[in-house]
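Enquirer: no sequence on this one, just coordinates:
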């Protein structure tokens, strides 16, 4: 009777076990295992922090029992990179209180986290796509206030799967500059 009860309970309570995590999350977990086996403590600590953030994002989502999707994991990675970038600026050699050890360790963490993001197209490619999308818009839309949104939406369509590694702030600035050049 006990094994039957245990089997029923396990099947009833372990629904999330049948849903697979995103590929990126699995890659992060595999990298954590590899860094722990290699006794790379800084990399393991960084990956543990990011995976904890991924778990927190999944639990704070609309359904806490479902794993987070690929885009959510990328968002967490980008947030971790931006946090480390801001922190490294305060330790940089040009800052008022430089600390080279902290700066180099944060740069290594940033490089580690960036290695998990998909390769993004270069700024030149993005700029040519922005110009292409702007050129395809009718004149009345190009001069309207919502032109930037239309251009960015068109750019995301053009990029397709490659949009995951693109920095949205940089793209926004590129679109605004391109639209200003048209108005001048």
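Expert: Sure, I can see it. Note that the coordinates shown come from a computational prediction; the quantities given were computed from them, not determined experimentally.
Enquirer: C-alpha from now on. contacts and neighbour counts both.
Expert: Noted.
Enquirer: mind naming the longest helix for this structure?
Expert: Longest helix of the chain, by residue count under DSSP state H: helix 70-91.
Enquirer: what are the buried residues along that helix?
Expert: 72-78, 80-81, 84-85, 88, 90-91 (16 or more other CA atoms under 10 Å).
Enquirer: again with stretch 53-65
Expert: 53-55, 57-58.
Enquirer: so which of these sit within strands?
Expert: Judged by DSSP state E, strands contain none of these.
Enquirer: out of the residues you listed, what pair is the most spread apart?
Expert: Distances among the buried residues of stretch 53-65 were taken as CA to CA; the most separated pair is 53 and 58, at 8.6 Å.
Enquirer: related to what we said a few turns ago, how far off centre is the longest helix of the chain?
Expert: 8 Å (CA atoms, centre = their mean, to the nearest Å).
Enquirer: picking up where we left off before, name the nearest of the buried residues of helix 70-91 relative to residue 127.
Expert: residue 78 (21.4 Å).
Enquirer: distance check, that closest one against residue 178.
Expert: For residue 78, the distance to residue 178 equals 25 Å [CA to CA, to the nearest Å].
Enquirer: picking that back up, for the buried residues of helix 70-91, which one is nearest residue 122?
Expert: residue 78 (17.2 Å).
Enquirer: ok, the closest one to residue 113 distance?
Expert: 8 Å.
Enquirer: returning to what we had before: format the buried residues of stretch 53-65 as CSV; extra columns: distance to residue 12.
Expert: Formatted as CSV, these follow (distance: CA to CA, whole Å):
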residue, distance to residue 12
53, 27
54, 25
55, 22
57, 24
58, 21
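Enquirer: try it against this one:
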């Protein structure tokens, strides 16, 4: 990512897609902007990059859930729209972590916390989450942390 914040990158991307007359991309980018604006207004805050990543991560998760539902219902045309939106959102997310990198982060956090049981899972997740936000599926992270307790 460049020096400028994610919100500014998003604004620049909207302008570029409008100039290129790329309607699907413009529409997807405006969906992201609308969600960010909704959060800003609802919570009366100005978003920083960490919060923007959290919101975009949630948007990707929502779209993946929608894709599964559309595919189960045989609505492939709607699933394709959601796939496209996921790809646009992921353009703004940091590069995904490899399985090895993710495992190393979880192992390090487990070693730091030295958990005695499942009740310590929250402590481990609190260390892991800021490091992997936007770079890994939190559901997969959670499963990996649970597996490390076994």
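Expert: Cool, the structure landed. All values reported here derive from a predicted model rather than from experimental measurement.
Enquirer: hang on, the earlier thing: what is the helix or strand following the longest helix of structure 1 packed up against?
Expert: Counting by DSSP states H and E, the next helix or strand C-terminal to helix 70-91 of structure 1 is helix 100-114. Helix 100-114 of structure 1 sits against helix 41-59, helix 70-91, with contacts defined as 3 or more CA pairs under 8 Å, 6 or more residues apart in numbering; DSSP states H and E.
Enquirer: hmm, try it at 6 Å
Expert: Contacts defined by 3 or more CA pairs under 6 Å, 6 or more residues apart in numbering; DSSP states H and E place helix 100-114 of structure 1 against helix 70-91.
Enquirer: which part of structure 2 lines up with the helix it packs on?
Expert: Residues 49-70 of structure 2 are where helix 70-91 of structure 1 lands when matched by TM-score structural alignment.
Enquirer: against structure 1, what's the mean shift for the matching stretch, could you check?
Expert: Following superposition, stretch 49-70 of structure 2 is found to deviate from structure 1 by 1.7 Å on average (mean CA distance after the TM-score superposition for structure 1).
Enquirer: hmm, who's touching that stretch?
Expert: By CA atoms under 6 Å, 6 or more residues apart in numbering, the surrounding residues in contact with stretch 49-70 of structure 2 are 6, 79, 82, 86, 134.
Enquirer: okay, those in a markdown table with distance to residue 107 of structure 2 and neighbour count next?
Expert: Shown next, in a markdown table, are those (distance: CA to CA, whole Å; neighbours: other CA atoms under 10 Å):
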| residue | distance to residue 107 of structure 2 | neighbour count |
| --- | --- | --- |
| 6 | 30 | 19 |
| 79 | 36 | 21 |
| 82 | 34 | 22 |
| 86 | 29 | 21 |
| 134 | 19 | 25 |
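Enquirer: quick one on the thing from earlier: and the angle from the longest helix of structure 1 to helix 100-114?
Expert: 160 degrees (axes from the mean of the first three to the mean of the last three CA atoms, to 10 degrees).
Enquirer: tell me how far the most centrally placed residue in structure 2 lies from residue 134 of structure 2.
Expert: Centroid-nearest residue in structure 2, with CA atoms, centre = their mean: residue 57, separated by 1.6 Å. Distance, residue 57 of structure 2 to residue 134 of structure 2, using CA to CA: 5 Å.
Enquirer: same check on residue 86 of structure 2?
Expert: 12 Å.
Enquirer: repeat for residue 141 of structure 2
Expert: Counting by CA to CA, the gap from residue 141 of structure 2 to residue 134 of structure 2 is 12 Å.
Enquirer: what do you get for residue 6 of structure 2?
Expert: Remark: distance between residue 6 of structure 2 and residue 134 of structure 2 (CA to CA) = 12 Å.
Enquirer: swap in residue 30 of structure 2?
Expert: For residue 30 of structure 2 relative to residue 134 of structure 2 (CA to CA), the value is 19 Å.
Enquirer: residue in structure 1 paired with residue 8 of structure 2?
Expert: The equivalent of residue 8 of structure 2 in structure 1 is residue 26 (alignment by TM-score structural alignment).
Enquirer: quick one: contacts for its match?
Expert: By CA under 6 Å, 6+ apart, no residues touch residue 26 of structure 1.
Enquirer: same check on residue 146 of structure 2?
Expert: With CA under 6 Å, 6+ apart, residue 146 of structure 2 has no contacts at all.
Enquirer: let's see that with 10 Å instead.
Expert: 118, 121, 124-125, 140 (CA atoms under 10 Å, 6 or more residues apart in numbering).
Enquirer: so is the aligned partner of it in structure 1 in a helix, a strand, or just coil?
Expert: By TM-score structural alignment, residue 146 of structure 2 lines up with residue 176 in structure 1. When classified by DSSP: H, G, I helix; E, B strand; the rest coil, residue 176 of structure 1 comes out as helix.
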